[in-house]
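# structure, please.
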Amino acid sequence: MPKPPVSNQIRTLRFMAGEMTQADLGDRVGVTRQTIAAIEQGKYSPTLETAFRIARAFEKPLEEVFQWEGE
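Below you'll find the predicted structure:
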């Protein structure tokens, strides 16, 4: 399965936010811990709404959390 063309800084941001767990972030965003894990590992690209919710949870602009690596 090809890797999605979107990378992210979620793991780093969670660590910088007092070592927030994947479950804590999932609760804030309204998705499961497993979904956060898959997004964080680049196995799954979030919906636009979920991406904005994740960025908002860290109080960061979308581009600081997610990077487009497509063409």
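
# going by C-alpha atoms from here, please, whenever you check contacts or count neighbours.
Fine.

# skip the chain neighbours and tell me the closest residue to T32.
G26 (5.2 Å; CA to CA, 6 or more residues apart in numbering).

# and that neighbour, how close does it get to L48?
Applying CA to CA, to the nearest Å, the value for G26 to L48 is 15 Å.

# the two: who's more crowded?
Under the neighbour definition other CA atoms under 10 Å, G26 and L48 were set side by side, and G26 has more, 20 against 10.

# tell me which element the more buried one falls in.
helix 22-29 (DSSP states H and E).

# and for comparison, fold this next one:
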Amino acid sequence: MEHRIKERRTSFGYTQEQLSEKLGVSRQTIISIENVRYKPTLELAYKIVTLFQLRIEDVFIFEKESE
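Next up, the predicted model:
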């Protein structure tokens, strides 16, 4: 899964620490998400898009799994 979280975060002028505080997660979680080492839960993904006032499709790019 690709995403545009870092791009959105920087366009809002948030540091990783500020974003983590707004979302109620650790800075390490934000780092892991931005480095695609951790996929956010649906609840966290919803918080992210709500904060940025966007649709989930505007932030996350879901790829179909190979069969």
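
# show me the strands in structure 2, by range?
In structure 2, the strands defined using DSSP state E lie at 2-3, 60-61.

# what span of structure 1 is the first one aligned with?
It stands for strand 2-3 of structure 2. Per TM-score structural alignment, the counterpart of strand 2-3 of structure 2 in structure 1 is residues 7-8.

# mean deviation of that stretch from structure 2?
For stretch 7-8 of structure 1, the mean distance to aligned residues of structure 2 following superposition is 0.8 Å (mean CA distance after the TM-score superposition for structure 1).

# name the surrounding residues that touch that stretch.
Outside stretch 7-8 of structure 1, the residues that touch it by CA atoms under 8 Å, 6 or more residues apart in numbering are 40, 42, 65-69.

# can you select the buried ones from these in ChimeraX?
In ChimeraX syntax, the buried subset of the contacts of stretch 7-8 of structure 1 is picked out as below (16 or more other CA atoms under 10 Å):
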select :40,42,65,66
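
# what segments of structure 2 are helices?
Assigned by DSSP state H, structure 2 shows helices spanning 5-11, 16-23, 27-34, 42-51, 56-59.

# kindly provide the distance from the equivalent of I33 of structure 2 over in structure 1 to F52 of structure 1.
By TM-score structural alignment, I33 of structure 2 lines up with I39 in structure 1. According to CA to CA, I39 of structure 1 stands 13 Å off from F52 of structure 1.

# then Q34 of structure 1?
From Q34 of structure 1 across to F52 of structure 1, the span is 18 Å (CA to CA).
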